[in-house]
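Q: What follows is a predicted structure for the sequence shown.
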Amino acid sequence: MSWLEGELTTLALCWRIERRDGVTIGLTAHDRDIVWDGLVHHAAPGMLPSAITRGAGLDPASMDVTGALTSAAIGEADLLAGRWDGARVAIFACDWTDPGSQVALGEGTIGAVETRSGMLTAELRGAMAALERPVVEATSPECRADLGDKRCRVAMAGRRRFAVVTAIADTLLTLDAAEPAANCYGQGRLRWIGGANSGLEGAILSSDGATVTLRRPPPVDAPGRVLLIEGCDRTLATCAGRFGNALNFRGEPYLPGIDLLTRYPGG
């Protein structure tokens, strides 16, 4: 890497950020835009990473990036709405006179985000951070599978429906069509595909007729088109009665729980 060995280096740090909805942006700490791989990395001189540590160990690798919030790149409204949650980030150093000469510094996903006085601090979690998660499941009376996944095996083709949100009152949304069965969207998902909330997704707490109640209010109080995905309360009774899928139930409803320790003779 001769470009790093000269008396005068032309080093620039770059970030490639890919959101879960497909939107991709590029940023660089250089004072001019850098074009690489068909993507313009816009100049953001205030974006600075913390120390980058690379090793062969199994410790979770993480780092922080701090910079100013700008509406042209990463806005505070989009951060609070969750559009950047889980976005993939690749960081590299390059020769700004020849962006093809570069060194990969790390990649990961955006974790905790903090905004204060117009400044953004984002945690980048590396691949080793996945080792922090449990590797085996614990027993539970409720099903541990997600409705429609490869363990549940319930066909979801007929359990996703489009609708239009006509009114919003905090977490209560009114739709232009009623649900096909009582509380069929409860514990499901709502995905915005139109309007100011387009691309965002929220958890449904319950549904009743032509209304659904979300766990959290939508970031923007604006009606729009949505995709409704049915949910499941993960009980054996629902699995058997509503879905006819007790054979694939992934729980232990009859296993004694912690309440067994509190029982006493005659209780």
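A: That came in fine, so what should we check first?
Q: rest of the way, CA atoms for contacts and neighbours
A: Fine.
Q: can you pull out the helices in the stretch 51-200 of the chain?
A: In the stretch 51-200 of the chain, the segments counted as helices under DSSP state H, counting those that start in this stretch are 76-81.
Q: Not counting its own residues, what contacts the longest strand along the chain?
A: Across the chain, the longest stretch assigned as strand under DSSP state E is strand 98-116. Residues outside strand 98-116 that contact it (Cα atoms under 8 Å, 6 or more residues apart in numbering) are 3, 34-36, 52, 76, 79, 84-95, 120-127.
Q: so how many other residues sit close to Asp64?
A: Per other Cα atoms under 10 Å, the neighbour tally for Asp64 reads 18.
Q: could you measure it against His42, distance?
A: To His42, Asp64 is 20 Å away according to Cα to Cα, to the nearest Å.
Q: now swap in Val113 and tell me
A: Distance, Val113 to His42, using Cα to Cα: 21 Å.
Q: what about these two, which has more around it?
A: The residue with more neighbours, out of Val113 and His42, is His42; 21 against 18, by other Cα under 10 Å.
Q: From what I see, the more buried one and Gly26 are in contact.
A: Yes - using Cα atoms under 8 Å, His42 and Gly26 qualify as a contacting pair, with a distance of 6.0 Å.
Q: Presented hereafter is structure B, for comparison with structure A:
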Amino acid sequence: MNADALFAHLATGAGHVCQAWAITRRDGVTLGFTDHDRPLRFEGITFMADSGLSARALATVAGLAADNSEAVGLLQADVVTEADIVAGRYDGAAVRNWLVRWDDVAQRQLRFRGRIGEIVRQAGTFRVDLRGLTDLLNQPSGRTYLRSCDAVLGDARCGVRTDDPLVMTTAPVLAQDAGQSIEVAAGQHPDRWFEQGVMTVLTGQGAGLVVAIKHDLLQGGRRRLTLWDALPSPLAIGDTLRLVAGCDRRAETCRVKFANLANFRGFPTMPGEDWLMSVPRSTGTNDGGSLSS
């Protein structure tokens, strides 16, 4: 990548330049687009010229404010499909933008790196909000002082292995109704084991989808799962699902269900609001001791 040569070319006043965009989706698929009239190829990516994708001017500012831009395109069956957008495959996708000399792609400059924010679909088109890397600095961080655990089941702070058969299972779809309920084999886990857990679709049209489980009930040798949200892509009988146990973040659940109390990241003995509102009373024993005793 030779940015100096690109700048020298632009200084001639007759620049042969265009824009190129690369989008890497959550499932690892990378798509390339360009506003040039012919495809370009560099960094192992083919940038398609007939994608119908265009972008507004990139706004950059000094300091820690987020770079921002917007891309607009057409929904096409062989490129960006409505089904993939609904399935969430573009949510948070990584985005890169280059200014490229189209007759010598080695002369290019990376102008933007970020991720996709809000996506709006309307009348066969889509519009995406592009957020720069500094946008991550606007996200809240740090620990929360609560009775419940603030770790996520399976992360480094929690320590529970979500690939442990005692915690998770894989099972094919046996039935699905028109709503948000799915039936799989009962398996070895007890009733409500996967309640508040996570379901990942491993095979079929909806492969890669991740949804939260609302209810998990054993009924007649089968496990009936009710989801918080309807799946954006339909499942077929036989599609394989991965189910990970649910955790309500209570200390008792951490101890009994996962035998992981040593890694509990909450504060179960913190005083409650009743203690904070305690005041001396004339009928009490006012000896200077704790009001909670």
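A: That came in fine, so what should we check first? The structure displayed is predicted, hence computed values, not measured ones.
Q: rewinding a little: I'd like to know which of the contacts of strand 98-116 of the first structure are buried.
A: Among the contacts of strand 98-116 of the first structure, those classed as buried by 16 or more other Cα atoms under 10 Å are 3, 34, 76, 79, 84-95, 120-126.
Q: Just list the residues touching the equivalent of Ser148 of the second structure over in the first structure, thanks.
A: When the first structure is aligned by TM-score structural alignment, Ser148 of the second structure is paired with Glu142. By Cα under 8 Å, 6+ apart, the contact list for Glu142 of the first structure reads Arg234, Thr235, Leu236, Arg250, Gly251, Glu252, Pro253.
Q: Next up, identify which helix or strand the fourth one is on.
A: Assigned by DSSP states H and E, Arg250 of the first structure belongs to no helix or strand.
Q: How about it: what's its closest non-neighbour residue?
A: Cys143 (4.6 Å; Cα to Cα, 6 or more residues apart in numbering).
Q: Map Ser62 of the first structure onto the second structure.
A: By TM-score structural alignment, Ser62 of the first structure lines up with Asn68.
Q: Can you tell me how far that match is from Ile213 of the second structure?
A: With distances taken as Cα to Cα, Asn68 of the second structure is found 35 Å from Ile213 of the second structure.
Q: was I right about Ala245 of the second structure contacting Asp164?
A: No - Ala245 of the second structure lies out of contact with Asp164 (Cα under 8 Å); the separation is 10.3 Å.
Q: Those two - which one has more neighbours?
A: Ranked by neighbour count (other Cα under 10 Å), Ala245 of the second structure and Asp164 place Ala245 first, with 22 against 10.
Q: show me what contacts the more buried one?
A: Residues near Ala245 of the second structure by Cα under 8 Å, 6+ apart: Val167, Met168, Trp193, Phe194, Glu195, Gln196, Gly197, Val198.
Q: With Ala73 of the first structure instead?
A: Counting by Cα under 8 Å, 6+ apart, Ala73 of the first structure makes contact with Ile25.
Q: 10 Å - rerun?
A: Ile25, Gly26, Leu27, His42, Ala43, Ala44 (Cα atoms under 10 Å, 6 or more residues apart in numbering).
Q: Map the second one across to the second structure for me.
A: Residue correspondence, TM-score structural alignment: Gly26 of the first structure in this structure matches Gly32 in the second structure.
Q: Pull the number of nearby residues for the residue lying closest to that match once chain neighbours are set aside.
A: Distances taken as Cα to Cα, 6+ apart place Phe47 nearest to Gly32 of the second structure, at 4.0 Å, with adjacent residues excluded. Phe47 of the second structure has 22 neighbouring residues, counting by other Cα under 10 Å.
Q: Which of the buried ones among the contacts of strand 98-116 of the first structure fall within strands?
A: 34, 88-95, 120-125.
Q: The residue nearest to Arg250 of the first structure is in contact with Pro253, isn't it?
A: Yes - using Cα atoms under 10 Å, Cys143 of the first structure is in contact with Pro253, at 8.6 Å.
Q: quick one: Trp102 of the second structure and Trp228 of the second structure, what's the gap?
A: Distance of Trp102 of the second structure to Trp228 of the second structure, given as Cα to Cα: 48 Å.
Q: and these two? which has more neighbours close in?
A: Using other Cα under 10 Å as the criterion, Trp102 of the second structure and Trp228 rank with Trp102 on top: 22 against 14.
Q: Alignment lookup: the more buried one to the first structure.
A: In the first structure, the residue equivalent to Trp102 of the second structure is Trp96, according to TM-score structural alignment.
Q: Its match and Ala43 touch, don't they?
A: No - if you go by Cα under 10 Å, Trp96 of the first structure and Ala43 don't touch, sitting 11.5 Å apart.
Q: what do those two both touch?
A: Cys14, Thr28, His30, Arg32, Asp33, Ile34.
Q: Just give me the neighbour total for the residue nearest to the second one when sequence neighbours are not counted.
A: Read that as Thr28 of the first structure. Among residues not flanking Thr28 of the first structure along the chain, Cys14 sits closest, at 4.2 Å (Cα to Cα, 6+ apart). Other residues within reach of Cys14 of the first structure, judged by other Cα under 10 Å, total 29.
Q: So Cys14 of the first structure, which state does it fall into?
A: Going by DSSP: H, G, I helix; E, B strand; the rest coil, the secondary structure assigned to Cys14 of the first structure is strand.
Q: And it, how close does it get to Ala130 of the first structure?
A: 25 Å.
Q: His42 of the first structure too?
A: Applying Cα to Cα, the value for His42 of the first structure to Ala130 of the first structure is 31 Å.
Q: Now do the contacts for the nearest residue to Val61 of the second structure once chain neighbours are set aside.
A: In space, and not counting its chain neighbours, Val61 of the second structure is closest to Asp67: 6.6 Å by Cα to Cα, 6+ apart. Neighbour list for Asp67 of the second structure: 58-61, 112-114, 130-135 [criterion: Cα under 10 Å, 6+ apart].
Q: 6 Å instead?
A: Ala59, Thr60, Gly132 (Cα atoms under 6 Å, 6 or more residues apart in numbering).
Q: now the first structure: which of these match?
A: On the basis of both residues aligned by TM-score structural alignment, their matches' Cα atoms under 6 Å, what survives of the contacts of Asp67 of the second structure in the first structure is Gly132.
Q: which residue lines up with Thr253 of the second structure in the first structure?
A: Match for Thr253 of the second structure (TM-score structural alignment): Thr238.
Q: In terms of helices and strands, where is its match?
A: Assessed by DSSP H and E, Thr238 of the first structure sits inside helix 236-241.
Q: in that helix, what counts as buried?
A: By 16+ other Cα under 10 Å, the buried positions in helix 236-241 of the first structure come out as Leu236, Cys239.
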